[in-house]
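Student: Dropping the sequence and predicted coords here.
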Amino acid sequence: MRIELVTGDITTEDVDAVVNAANSSLLGGGGVDGAIHRRGGPAILEECRALRASKFGRGLPVGQAVATTAGRLPARWVIHTVGPVFSTDEDRAPLLRSCYTSSLAVAAGLGAQSVAFPLISSGVYRWPKEDAVVQALAALRTGPAAVQTVRLVLFDEATRRTAERVFQADRD
């Protein structure tokens, strides 16, 4: 699997699947979640409502992933995953890594060969960016061979530079 680090807007990524850092309701929100729902249009929300009405009545659990249409996005699918809120009192890193591995498993099941991820939990869920990159890369490197390209789409240049430093240090 090839891992790419880019700065950009995940809603414009031309990949098979984009990952949404969703909230457990699956009904949209702020940040990446709101952007994906706005740009992708009502078809995403319609499928999320159907998921809530069927097997996710209490919401999508943290660390799990589920797919919907991508609506008007360039991708074919949106894979929704709920990241953990950062805590200094509890090690939630396994849950954060599970967001990536669960999303990759869903992507492989769909036949997706390319997937774009945001840096999950690093926004309003306050996960420190450097450690969020460490956790993301640890999980992504164990992904299924069926997914050939993973793109970590970072919100700004400072975060991309941090990600590049962590990526390089991990390779050395």
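Tutor: In hand now; what should we look at?
Student: drop to CA atoms for contacts and neighbour counts, all remaining ones
Tutor: OK.
Student: Next up, the contacts around residue 18.
Tutor: 10, 11, 75, 77, 78, 79, 115, 116, 117 (C-alpha atoms under 8 Å, 6 or more residues apart in numbering).
Student: One more to weigh against that first structure:
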Amino acid sequence: MNRIKIVKGDITKVKVDAIVNAANSSLMGGGGVDGAIHRAGGPEILEDCRAIVARQGGCKTGEAVITRAGNLPAKYVIHTVGPVWNNGKKNEEALLANCYFNSLTLAANNDVKSIAFPNISTGIYHFPKDLAARIAIETIAVFLEKIFIPDEIILVCFDDENLEYTNHYYNQYYS
């Protein structure tokens, strides 16, 4: 499936219509990819996030919201809140799948042709990287069977371990 690409790199440098931010529920920036996106994008992202918080009080786990991208080489940032891993006892797998599905739905509704995802929840939220990669690939594949945009999905892996698992499940799913 040539609509999905897997790369190792820095998501803040990827030139796409939208990048996905693994945000926290406050939408105010934080550590990891969330902090990097807010720093690279500048104050416009935080301004839009504050407006969303004022309107709806943040973003729940598994949900997604969209903002401008500020100084990033993208038009939009789609912020999604991944689940904190709790030994699989708090519906974490379904919540992570919702992150991908809701981000893709928001992208399609905003005519996003290209989108880049980080490895959601695999950092400080401690979601097992192998399980997270499988959920990402399966959720994206099911979405693409029904909806024909975006045209390009880039899975941007920050480290070798995420890259290895993501490639493994992609090859397993599409072989």
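Tutor: That came in fine, so what should we check first? Note that the structure is a prediction, hence the values are computed from the model and not measured.
Student: Mind telling me the TM-score for this superposition?
Tutor: Here the TM-score for the pair of chains, by TM-score structural alignment, normalised by the length of the first structure, is 0.95; 170 aligned residues with a C-alpha RMSD of 1.1 Å.
Student: how far away is the residue positioned nearest the centre of the first structure from residue 38 of the first structure?
Tutor: Taking C-alpha atoms, centre = their mean, the centroid of the first structure lies closest to residue 19, which sits 3.7 Å from it. Counting by C-alpha to C-alpha, to the nearest Å, the separation of residue 19 of the first structure from residue 38 of the first structure is 15 Å.
Student: now do residue 130 of the first structure
Tutor: Residue 130 of the first structure is 28 Å from residue 38 of the first structure, by C-alpha to C-alpha.
Student: And residue 45 of the first structure, by the same measure?
Tutor: Distance, residue 45 of the first structure to residue 38 of the first structure, by C-alpha to C-alpha: 10 Å.
Student: What of residue 66 of the first structure?
Tutor: 19 Å.
Student: of the two, who's got more company?
Tutor: For residue 66 of the first structure versus residue 38, neighbours defined as other C-alpha atoms under 10 Å are more numerous around residue 66 (21 against 17).
Student: surely that one meets residue 103?
Tutor: Yes: at 7.4 Å, residue 66 of the first structure counts as touching residue 103 under the criterion of C-alpha atoms under 8 Å.
Student: where do the contact lists of those two overlap?
Tutor: 79, 80, 81.
Student: who wins for most neighbours among those?
Tutor: Result: residue 81 is most packed of these (other C-alpha under 10 Å), 29 neighbours.
Student: is it fair to say it lies in a strand?
Tutor: Yes: counting by DSSP: H, G, I helix; E, B strand; the rest coil, residue 81 of the first structure is found in a strand.
Student: Residue 48 is in contact with that one, correct?
Tutor: No: counting by C-alpha under 8 Å, residue 81 of the first structure stays clear of residue 48, with 12.0 Å between them.
Student: what does the helix or strand where residue 3 of the first structure lies rub up against?
Tutor: In the assignment (DSSP states H and E), residue 3 of the first structure maps to strand 2-7. Here strand 2-7 of the first structure makes contact (C-alpha under 8 Å, 6+ apart) with 140, 148-157, 160, 163-164.
Student: Thanks again, I'm all set now.
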